[in-house]
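*Asks:* Any chance you can model this:
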Amino acid sequence: MPRVLLVEDDRAVREGVQLALRRQGHDVASAGTGEAGLEQLRSFRPDVVVLDLMLPGMSGLEVCRSIRATAGQVPIIMATARGDDVDIVVGLEAGADDYVVKPVQARVLDARIRAVLRRVGGTPADGGIPKTETHGELTIDRASLTVTRRGVPAALAPSELRLLLTLSASPGQVFSRQQLLEAVWEHSYHGDARLVDACVKRLRTKLGEPAGQPYYIRTVRGFGYRFLTR
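*Replies:* Coordinates of the predicted model:
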């Protein structure tokens, strides 16, 4: 049974979503503040966090950054009443793996939760690709799902890892944002390309890519991205 931590300050919304997710087969713990959410994170040890962006006191962005710093592999779905582009991009760049705009139907949130958990538990089809490969300073172990740079582990969030595995499986191939949405986030035609761009930005930073001059993950303007190997 998937363990979901719901951090939402509106009591009525929190109780309604918690009940709906339990009916969908999830084990749910909830918190009304960011501080309480971090306490629950340590004791409940969730498989995924559904995090409201607008929280009293410690903001959802602060909570997101704290989770990434202390429990980097836990998937985070950001829930926000705002559909503003800036809020969404800031949340994604803070480390969220996906987002939903409230009010969201329980079945939609359930689908997003199950999709992000599939991404954690699975890898893109490798088509016979060696399980361990080296690209310059990077070593990618597809069997253990680990990435190291100069021998130091890279703490990648689930979406960042899956994006890297997808791109590096076909060095030189250009992937459109839509292709990456479908491969990494399982989002169809109506997916949001901002998920891809924000994840690429975070991934480049964690791989030590020079700002403005990335080597491994190159932007193909007007289309998407490709991975280059040394």
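*Asks:* contacts and neighbour counts: CA atoms only from here.
*Replies:* OK.
*Asks:* Dead centre of the chain: give me the residue that sits there.
*Replies:* The residue lying closest to the centre of the chain (CA atoms, centre = their mean) is D97, at 2.0 Å.
*Asks:* In terms of secondary structure, what does whichever helix in the chain runs longest contact?
*Replies:* Ranked by residue count under DSSP state H, the longest helix found in the chain is helix 106-121. For helix 106-121, the elements it packs on are helix 11-23, helix 158-168, judged by 3 or more CA pairs under 8 Å, 6 or more residues apart in numbering; DSSP states H and E.
*Asks:* which parts of that helix are buried?
*Replies:* 106, 109-110, 112-113, 115-117, 119-120 (16 or more other CA atoms under 10 Å).
*Asks:* doesn't Q178 make contact with Y225?
*Replies:* No: between Y225 and Q178 there is no contact under CA atoms under 8 Å: 10.8 Å.
*Asks:* For D10, see how far away the closest residue to M78 other than its chain neighbours is.
*Replies:* Spatial nearest neighbour of M78, excluding adjacent residues (CA to CA, 6 or more residues apart in numbering): Y99 at 4.4 Å. Using CA to CA, to the nearest Å, one obtains 18 Å as the distance from Y99 to D10.
*Asks:* More neighbours: which of the two?
*Replies:* Per other CA atoms under 10 Å, whichever of Y99 and D10 has more neighbours is Y99, with 23 against 14.
*Asks:* Residues in contact with the helix or strand containing the more buried one: which ones?
*Replies:* Here Y99, judged by DSSP states H and E, is contained in strand 98-101. Taking contacts as CA atoms under 8 Å, 6 or more residues apart in numbering, the residues outside strand 98-101 that touch it are 76-83, 88, 92, 109, 195.
*Asks:* Let's compare: structure for the following, please.
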Amino acid sequence: MLEKILVVEDENSIRGFLKINLQRNNFQVIEAGTGEEGLQKAFIEKPKVAILDVMLPGINGFEVCQKLREKFPHMGIIMLTAKSQDMDKIMGLEFGADDYIVKPFNPLELVLRIKALLRRIEENNDNTQDNTIVEFYPFKLDTYSQKAYKNGMELDLTPKEYLILKLFIENPGKAFNRDELLNAIWGLDFIGDTKIVDVNIRRLRTKIEECSSAPKYIETVWGTGYRWNKNEQH
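*Replies:* Below is the predicted model of the structure:
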């Protein structure tokens, strides 16, 4: 069965261009010209990956991304951003996107990113078969359901945030640089930039720290990256 890819793009020429290239690579393409139409089709078709333009009539790409992430936590989401709009890239990641690609882009690059994202989704699904509990009080991770808890309360984490938390808890005290985190969470074949690491760390801190501006658990290692404070268990 062909993998379903949702393309939400209001410009007919770009949407048609994407459709042709994705179909040539054996993907089933679901098209939408507005954010509202994209959400409706996503809820019916349940695609593995969604490609969202940022600038859409009605509901914009960020809102679509947020709603898709809430409904489909394991869906792959790639944002299409304008060349000069760095803030669009950051905003997309803040709203739960897995990756972004800048217009104009090489269709081969987009196909490679989709394939890399699909591989990571499958790897994450395979990892859930290991039915174990990982603990670092007050945190507990259920690796089968990929759910995380703090003081018994479930945390509302994206798949990437869950994997980052799991990596830290399994390696307390180890300093990870951004490239190591990028390779461990996004895969060796990820071709975006390391900014995605900082955005996801910031999002994760807001969900697990009492004060995200003065984190107790995820420490910044200046000039290197981040580490889990192994002395914070109590």
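*Asks:* returning to what we had before: is it true that the residue nearest to the centre of structure 1 touches I77?
*Replies:* Yes: shown here, D97 of structure 1 and I77 form a contact pair, counting by CA under 8 Å, at 5.9 Å.
*Asks:* Would you map the strands across structure 2?
*Replies:* 3-8, 27-32, 49-53, 76-81, 99-102, 133-136, 139-142, 147-150, 153-154, 175-177, 218-221, 225-228 (DSSP state E).
*Asks:* Just name the most buried of those.
*Replies:* Between the strands of structure 2, strand 49-53 has the highest mean count of neighbours, a mean of 26, where neighbours are mean count of other CA atoms under 10 Å.
*Asks:* now the angle between strand 76-81 and that strand, please.
*Replies:* On the basis of axes from the mean of the first three to the mean of the last three CA atoms, to 10 degrees, strand 49-53 of structure 2 is oriented at 20 degrees to strand 76-81.
*Asks:* Centre of the chain to strand 49-53 of structure 2, how far?
*Replies:* Put simply, strand 49-53 of structure 2 sits 12 Å off its chain's centre (CA atoms, centre = their mean, to the nearest Å).
*Asks:* Point out the most buried one among the helices and strands packed on helix 106-121 of structure 1.
*Replies:* Counting by mean count of other CA under 10 Å, helix 158-168 has the highest mean neighbour count of these, with a mean of 23.
*Asks:* which residues touch the residue nearest to the centre of structure 1?
*Replies:* 75-78, 116, 157-159, 195, 199.
*Asks:* from the residues you listed, which is closest to E186 of structure 1?
*Replies:* Minimum distance to E186 of structure 1 across the contacts of D97 of structure 1 is 8.7 Å, recorded for V116 (CA to CA).
*Asks:* The longest helix of structure 1: average distance to aligned residues in structure 2?
*Replies:* Helix 106-121 of structure 1, aligned to structure 2 and superposed, deviates on average by 1.9 Å (mean CA distance after the TM-score superposition for structure 1).
*Asks:* Please tell me how far that helix is from the chain's geometric centre.
*Replies:* On the basis of CA atoms, centre = their mean, helix 106-121 of structure 1 sits 11 Å off its chain's mean C-alpha point.
*Asks:* Over to stretch 59-67 of structure 2?
*Replies:* Here the centre of stretch 59-67 of structure 2 is set off from its chain's centre by 14 Å, with CA atoms, centre = their mean.
*Asks:* before we move on, the earlier item: show me the contact partners of the longest helix of structure 1.
*Replies:* Contacts made with helix 106-121 of structure 1 from outside it, assessed by CA under 8 Å, 6+ apart, are listed as 17, 20-21, 24, 47-48, 75, 77, 97, 100, 158-159, 162, 184-186.
*Asks:* how much space between E209 of structure 2 and R202 of structure 2?
*Replies:* Here E209 of structure 2 is placed at a distance of 10 Å from R202 of structure 2 (CA to CA).
*Asks:* If you could redo that for E45 of structure 2, that was the one I meant.
*Replies:* In this structure, E45 of structure 2 and R202 of structure 2 are separated by 32 Å, where distance is defined by CA to CA.
*Asks:* I'm done for today, thanks for sticking with me.
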